[in-house]
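predicted model and sequence below, questions to follow.
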Amino acid sequence: MKGWFDDPYKQQLLEQRIAPSHGAKKRKPAEQTDAMLRNNRLATSENNRRNRSFSSCPFNEVACNKDSNGSYKQQPSRSKESDSNSSCDIQMYFKPFQENLQRDSTSPVTPNHEEESWSFSSIENDEHQLVTRKIDEDHERQQTSLVVAELINEIQQYKQCMKEKDNKISQLETYLSRSKDFIRQLILESETKKRIESKKWLDEQSMRLGRLMLTRQGTGIKEYWEPGSCFRETERRLEALRERMEVLDAEFIENGDNENSNSSSCRFIGQENEAILARRRSILLEEEKQLLLERRTLENERLSMMQELRRQREESASRFSNFIVLSHQYLLVKLVGKGGFSEVFKAFDLNEFRWVACKIHQLNHYWTEEQKSNYIRHTTREYEIHKTLEHPRVVKLYDVFEIDENSFCTVLEYCDGSDLDTYLKAKGSLEENEAKLIICQVLSGLLYLNNQPKKIIHYDLKPANILFKDGKVRIADFGLCKVIDAVGDRNETTELTSQGAGTYWYLPPECFASDDDVPQICPKVDIWSVGVILYQMLYGKKPFGHGLSQQQLVQQGLVHGCPLVFPDHPNISEQGKNFIRRCLTCRVDLRLDVHQAAFHEYLRS
């Protein structure tokens, strides 16, 4: 029992029990650890036992108890050795308190049991709160640990899932890259084989149809066609047929002389010979018709051959002919057309896996910076207009990108068919119903352009800019298109700042102003072009200046208008002729507008 009061907590407890009776301020135990709380409970029970032994005699080794009368009486102290040691320790501990009490009062100390009970209950409440708080904190800590563990587990799962997806994406990218390389290799092999076969076909056809030769004429070089064996054979047969026709005509004349004789038998023989000669003539005419048809077929084949021959020459001269991949996406396969400052290639889109048309614009090295700037501004304007258009009758624009400082590329929808110009050269003329069907589709596209918030004038509508894809019409080449900034009436006009551009056979008179004023044009410019194209499809020739050059058109004044004449053959309906007249009216105010032409009864019948 010697070290019982060495515990600071027990000393604090005794101070709380005794000090209130002498006016000392109560103290509440500070927060302790779990081990000290357990020691507190044991110390409390021990103090209660010991306090009962010395509460009535704090200054002696005796204990105080109340008797039956309510007064205190002394009892002898315990004589055991252990108790004597404890008593000495207690006296030494309470010595300062004894001196204070003797100075204040000589009356015996009366213990305050109410304050003692309050002190113990407060301690128990604080201990209970601490324990409860500890339990709550442990529970909350445990729940937090579980939540954190779950989150860590989910994060690990997400990381594993993302890792698997990254591996899958990497694997798919590898497959995609291999697929692109495989497709590119297949296209290269196929197109290389086609190029070889095309050259072989040209060599074979050159013996049969002829070849394109070059000859020097003055200071320039001129092309001329040297006929092949088939052409020579057809011409020989036609020449022989014409000789036979001349002989037959001579026999007709001789037979006519015999009919004029007075002999009845001669007249009878003359009538028989006339019938025979007429039959022979009809046979010769049939043979001539067949030969002319064969020669027309040969002419079409020769035309196709010449186009392919020029295409191969231009393709060989192009710096983009060696299956170049532009922008890591577009594999150039075949040159399909060439203009003044541009080349159009058939290409394969390795990202979208589709065929496209790449129009490569090249600036002339000899141009000044101002000319280059004007050309770039012009093509940029074309791109800005074209990229907003989305219609089944308008060629789509997919992409625009720069190749180098002197060239850039626009990626367009690829049309696998020919253009209307090539189609007309092969067929000559079309049936009226077929021509109406084509014009209806063209007007559908023009109606879409005219219904834009700012109306668009194509201005360069001609058979070469009308393409076919899956048998359907597509309007192409918006390089000369005009935009009307005004909004309102159907007949808004805009200034023609690029006078002299375009294809003269398909432009109306208002585009060729003779004075110094800037011409004013409206969407009815395209309706004039529609009338010219419909006339050309029906009759196989242009209505104005057919066979003349653009310079001759200007010199002869045909661009300012001339009478419209309809040939007798083929037979076209009066409704169709009236529609063409309304489209080719020189006065703009009397000409059909886009809406009137698109919904005209001739096309809707």
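Yep, that arrived. Residues are numbered from 1 along each chain as shown.

okay, CA-based contacts and neighbour counts for the rest of this
OK.

and residue 379, how many neighbours?
Neighbours of residue 379 under the rule other CA atoms under 10 Å: 17.

quick one: residues contacting it.
With contact set as CA atoms under 8 Å, 6 or more residues apart in numbering, residue 379 has these partners: residue 479.

helix/strand/coil for it?
Reduced to three states with DSSP: H, G, I helix; E, B strand; the rest coil, the structure at residue 379 is helix.

what sits closest to residue 224 if chain neighbours are left out?
Nearest non-adjacent residue to residue 224, counting by CA to CA, 6 or more residues apart in numbering: residue 213, 5.4 Å away.

which other residues reach the strand or helix carrying the one you found?
Assessed by DSSP states H and E, residue 213 sits inside strand 210-217. Applying CA under 8 Å, 6+ apart, the external contacts of strand 210-217 come out as 221, 222, 223, 224, 225, 226, 227, 228, 229, 231, 302, 306.

now the strands: where do they sit in the stretch 201-350 of the chain?
Assigned by DSSP state E, counting those that start in this stretch, the stretch 201-350 of the chain shows strands spanning 210-217, 220-227, 325-326, 330-338, 342-349.

no wait, the stretch 401-550 of the chain
407-413, 456-457, 466-469, 472-475, 482-483, 494-495, 520-521.

so which of these gets nearest residue 10?
Ranking these by their distance to residue 10 (criterion: CA to CA) puts strand 407-413 first, at 94.4 Å.

structure B:
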Amino acid sequence: MKPAGDKRSGINSQLGAFSCCTMAQEVWEEGQLAKDLRAKAGALLERKSKLDARRRFQELLVVEEEEAVRRHTAQLKKDEAAYAEERRALDARKARHMRELRRAACEDQRCVILEVEGPRGRYVLLNLLGKGGFSEVWRAYDVRGLGEVAVKIHQFDSNWSDARRTSFVRHATREYKIQKALRHERVVRLLDCFEITHSSFATVLELCNGGDLDELLKQNRCIPEKDARLILLQIVSGLRYVSSPHGDRAYMLIGLRYMSSPHGDRAAIIHYDLKPGNILFDVNGDVKITDFGLSKIVPDEGGGVGDMTSMELTSQGAGTLFYLPPETFVTGSNAPRISSRNKIDVWSLGVIFYQMLYGVRPFGEGQTQEAILREGTMLRATSVAFPAAGAAAAVSEEAKAFIIACLTHSQAERPDVQQLCDHPYLSRGAGR
């Protein structure tokens, strides 16, 4: 049987004991339990350190994965944009190729390939440039004028009624008379007109070898603002001449010279079908406005271009709807009387300039002509939205202000062509 002192000694060894105990000093020596607790604390600290390391490693993996996903997403967007551009370029090449195949097929089928026997037998056809519903445009050589021209052959449909044929002749004759009176460096010049057979006739036009704005936009989608502004200035120059009565007395505009007309005073004209396909380029890349088939002759009210006269709108549904202003879509008892001060072409000009800068039209993009009419797209075109920054090439605020002025919904508040020429964006040195 152990003595009591032995039990206390066992307990003391666990809890600790004074290793030296005198009246002057006490020295405590930890027992095994305290040592075990310190060992547990060290083990817990080690476990915590390992867990913290694992947590930091996992966080690093998350950050790494997020950055990787972000980078891959950005690259995917670039690749998708590149694919879309390649797709667009391929579609444009395919469309040009198909157009060329159709042109070649029509050229091969043409019974009169070499010569148009006009009253003077002076135009030799070289190759077909394009074909519409009831007309063909040929590159031809003028053996008398010793130069190339464009010959537009108008062909009647054998199934037409007499009334339809009379209407077609009246329409073509009206276009001929309008364009014959125009002499300006920004307007395609009409040179001649003659009958071919009892069912066809031809008009001879100045040849433009540089293609058209529609083709340019299909190839490039967007045009840098500096280049687009030059095209804009040249279109405005032509429109100002066309919109001004007494064209011989028209004044200087942004450095471009008006050409004299031998026909004396004439009425002002509203083009009414201004669109990229009717903006041609000559061999130097300068603008030539063409196709006056839907043009309006402004009645002479005797007061000059400044008077706010009006005329009935008789062409609802005609023209290319993407480029026509809201007032041309009002029908029924509320059918508008359009301003004789040309504001229709101003709207069209704004749409064209927007399309040059952003690659899309501001209203109705992706819609069919039928959908535009059915949904009243242009009637609801009350404000202009511009693509977000970064979604398109940088466009100046001055250019946007010019577009907003052109696309003013209210005909009464929209500037006419003459007023538009005073816009700051068109002044010399403006823009990029």
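Arrived safely, thanks for sending. Predicted model, so just to flag it, every value in this text is computed and none were measured.

coming back round to it: which stretch of the second structure lines up against the strand holding residue 213 of the first structure?
Strand 210-217 of the first structure corresponds to no residues in the second structure, going by TM-score structural alignment.

likewise for stretch 188-195 of the first structure?
The aligned range for stretch 188-195 of the first structure in the second structure is empty, by TM-score structural alignment.

would you indicate which residues of that stretch are buried?
By 16 or more other CA atoms under 10 Å, the buried positions in stretch 188-195 of the first structure come out as residue 188.

do the same with stretch 152-170 of the second structure
By 16+ other CA under 10 Å, the buried positions in stretch 152-170 of the second structure come out as 152, 153, 154, 155, 156, 165, 168, 169.

contacting residues around the residue nearest the centre of the first structure?
Per CA atoms, centre = their mean, the C-alpha nearest to the average position across the first structure is that of residue 398, at 7.1 Å. Listed by CA under 8 Å, 6+ apart, the contact set of residue 398 of the first structure reads 387, 410, 411, 412, 413.

can you pull the contacts of the corresponding residue of the second structure for the third one?
In the superposition onto the second structure, residue 411 of the first structure corresponds to residue 204 when matched by TM-score structural alignment. Neighbour list for residue 204 of the second structure: 149, 150, 151, 152, 190, 191, 192, 193 [criterion: CA under 8 Å, 6+ apart].

over in the first structure, see which of the residues you listed survive.
With both residues aligned by TM-score structural alignment, their matches' CA atoms under 8 Å, the contacts of those that the first structure also has are 149, 150, 151, 152, 190, 191, 192, 193.

chain neighbours aside, what residue packs nearest to the last one?
Yep, that's residue 193 of the second structure we're talking about. Closest residue to residue 193 of the second structure in three dimensions, ignoring its sequence neighbours and counting by CA to CA, 6+ apart: residue 203, at 4.3 Å.

list the contacts for that neighbour?
Neighbours of residue 203 of the second structure in contact, by CA under 8 Å, 6+ apart: 151, 152, 153, 176, 190, 191, 192, 193, 194.

trace the first one over to the first structure, please.
With TM-score structural alignment as the matching criterion, the partner of residue 151 of the second structure in the first structure is residue 358.

wait, that match touches residue 349, no?
No - using CA atoms under 8 Å, residue 358 of the first structure is not in contact with residue 349, being 10.0 Å away.

with that, I have no additional questions.
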